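Undergrad: coordinates for the following, if possible.
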Amino acid sequence: MLLETSIGAVIRYKSPVSSKEPEFLILKNRRGSWGFPQGHKEHGESELETLKREVREETGIQFLEIMSFIGTIRYSYMKLNGIRSHKEVKFYFATTPIRDIVISYEHASYRWVSFLSGLNFLAHRQLKSILIKGHRTGLY
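TA: Below is the predicted model of the structure:
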């Protein structure tokens, strides 16, 4: 059994117009699923270092204000080599004034979406639960 640890971010666009409805960044991977920026923690990195690096690599966002921890999801999947892997992803809430994204080769596209649209785009139940948890706790 393999245990993988990743760090992810629910990123809200910090609009100069504060009355605007909050928008969240979602990325579409090459398999067609929408999700949040996330990636593996490298040896010696803190969670926040991983978060900043992964967001920069996947979106080009250089400025990210990390606000709060949201929660953790866990799931299992079968790797291409046939080994079952267990994955844990810790999600943080962050804001950015950057709206123009430069996606990495890992992704096909991106969108800034409202809370309700985000729930419609996110296919995985646990990703929806992370978005809902941040909303219920008053983070956004």
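Undergrad: contacts and neighbour counts: CA atoms only from here.
TA: Will do.
Undergrad: what are the boundaries of the strands in this protein?
TA: Here the chain has its strands, by DSSP state E, at 2-13, 24-29, 34-35, 38-40, 65-78, 84-96, 107-113.
Undergrad: how about the ones you listed in TSV, adding mean neighbour count and distance to K133?
TA: Compiled in TSV, those are given as follows (neighbours: other CA atoms under 10 Å; distance: least, CA to CA, whole Å):
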stretch	mean neighbour count	distance to K133
strand 2-13	20	11
strand 24-29	22	14
strand 34-35	22	15
strand 38-40	20	17
strand 65-78	14	7
strand 84-96	19	11
strand 107-113	18	17
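Undergrad: let's see this one next, to set against the first:
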Amino acid sequence: MGKNVWAKVVQRGILLRDGDEQTEALVLKNPDGTWELPGGKIEYGETARESLDREIREETGLAVTAAEPVETTVRKLKKNKKRGKFAVVYRCAFEGDAVELSDEHVGFAWRGAQAIAETNLKQVDEYRSLRRALAETNHEPRWERSGVHVSGLDGDTETLTNGTGTAGEETER
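TA: Next up, the predicted model:
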């Protein structure tokens, strides 16, 4: 049996929209030049969903209307092998059409599959999740295909495709 590792819990959201030629995902640029999905850590007293909603709203100004977990990973931190990070990546439906960056990030971009492959994403699990989400050829969320009912989403895929910006274009502060 392996050793127990204390882990910080973080969440990230995949926000997709229809671009001019392909489906695009929102990525945020860090001051160090790396990119990441919007999200962050769960604060004491929050539920997982409350945390996801808060982090995405704070970082992008967009409101999550539904979320489905698509990837979970646990990894040890490089600096402290006794501590780790438990990450959950969600595919999110959202409302809003203008990204409003927080001070945490210096830019954002809506990128398709090819551009994502060339993006310096901070975490590999985010890349795997994004690649799978972008590979889906239609916007029908898995919760609808699987027969799971999510209130407010039946027949409404518009919330999965909102957003602004040009395909692959980076926007900086």
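Undergrad: re earlier: with distance to I132 of structure 1 as added columns, please give the strands of structure 1 in a markdown table.
TA: Putting the strands of structure 1 into a markdown table (distance: least, CA to CA, whole Å) gives the following:
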| stretch | distance to I132 of structure 1 |
| --- | --- |
| strand 2-13 | 11 |
| strand 24-29 | 12 |
| strand 34-35 | 14 |
| strand 38-40 | 18 |
| strand 65-78 | 10 |
| strand 84-96 | 12 |
| strand 107-113 | 14 |
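Undergrad: which residues sit in contact with the residue most central in space within structure 1?
TA: By CA atoms, centre = their mean, the mean C-alpha position of structure 1 lies nearest to F36, the distance being 2.6 Å. With contacts defined as CA atoms under 8 Å, 6 or more residues apart in numbering, the neighbours of F36 of structure 1 are G8, A9, V10, I11, L25, I26, L27, L127.
Undergrad: try it again at 10 Å.
TA: By CA atoms under 10 Å, 6 or more residues apart in numbering, the residues touching F36 of structure 1 are 8-11, 24-29, 55, 91, 110, 122, 127, 131.
Undergrad: and those residues, which is closest to K41 of structure 1?
TA: G8 (10.1 Å; CA to CA).
Undergrad: need the counterpart of the closest one in structure 2.
TA: The criterion is TM-score structural alignment: under it, G8 of structure 1 has R12 as its aligned partner in structure 2.
Undergrad: spatially nearest residue to that match, not counting backbone neighbours?
TA: G39 (4.2 Å; CA to CA, 6 or more residues apart in numbering).
Undergrad: what do you get for N29 of structure 1?
TA: Leaving out its chain neighbours, the residue that sits closest to N29 of structure 1 by CA to CA, 6+ apart is H107, at 4.3 Å.
Undergrad: likewise for T72 of structure 2?
TA: Leaving aside its sequence neighbours, T72 of structure 2 is closest to V88 (4.5 Å, by CA to CA, 6+ apart).
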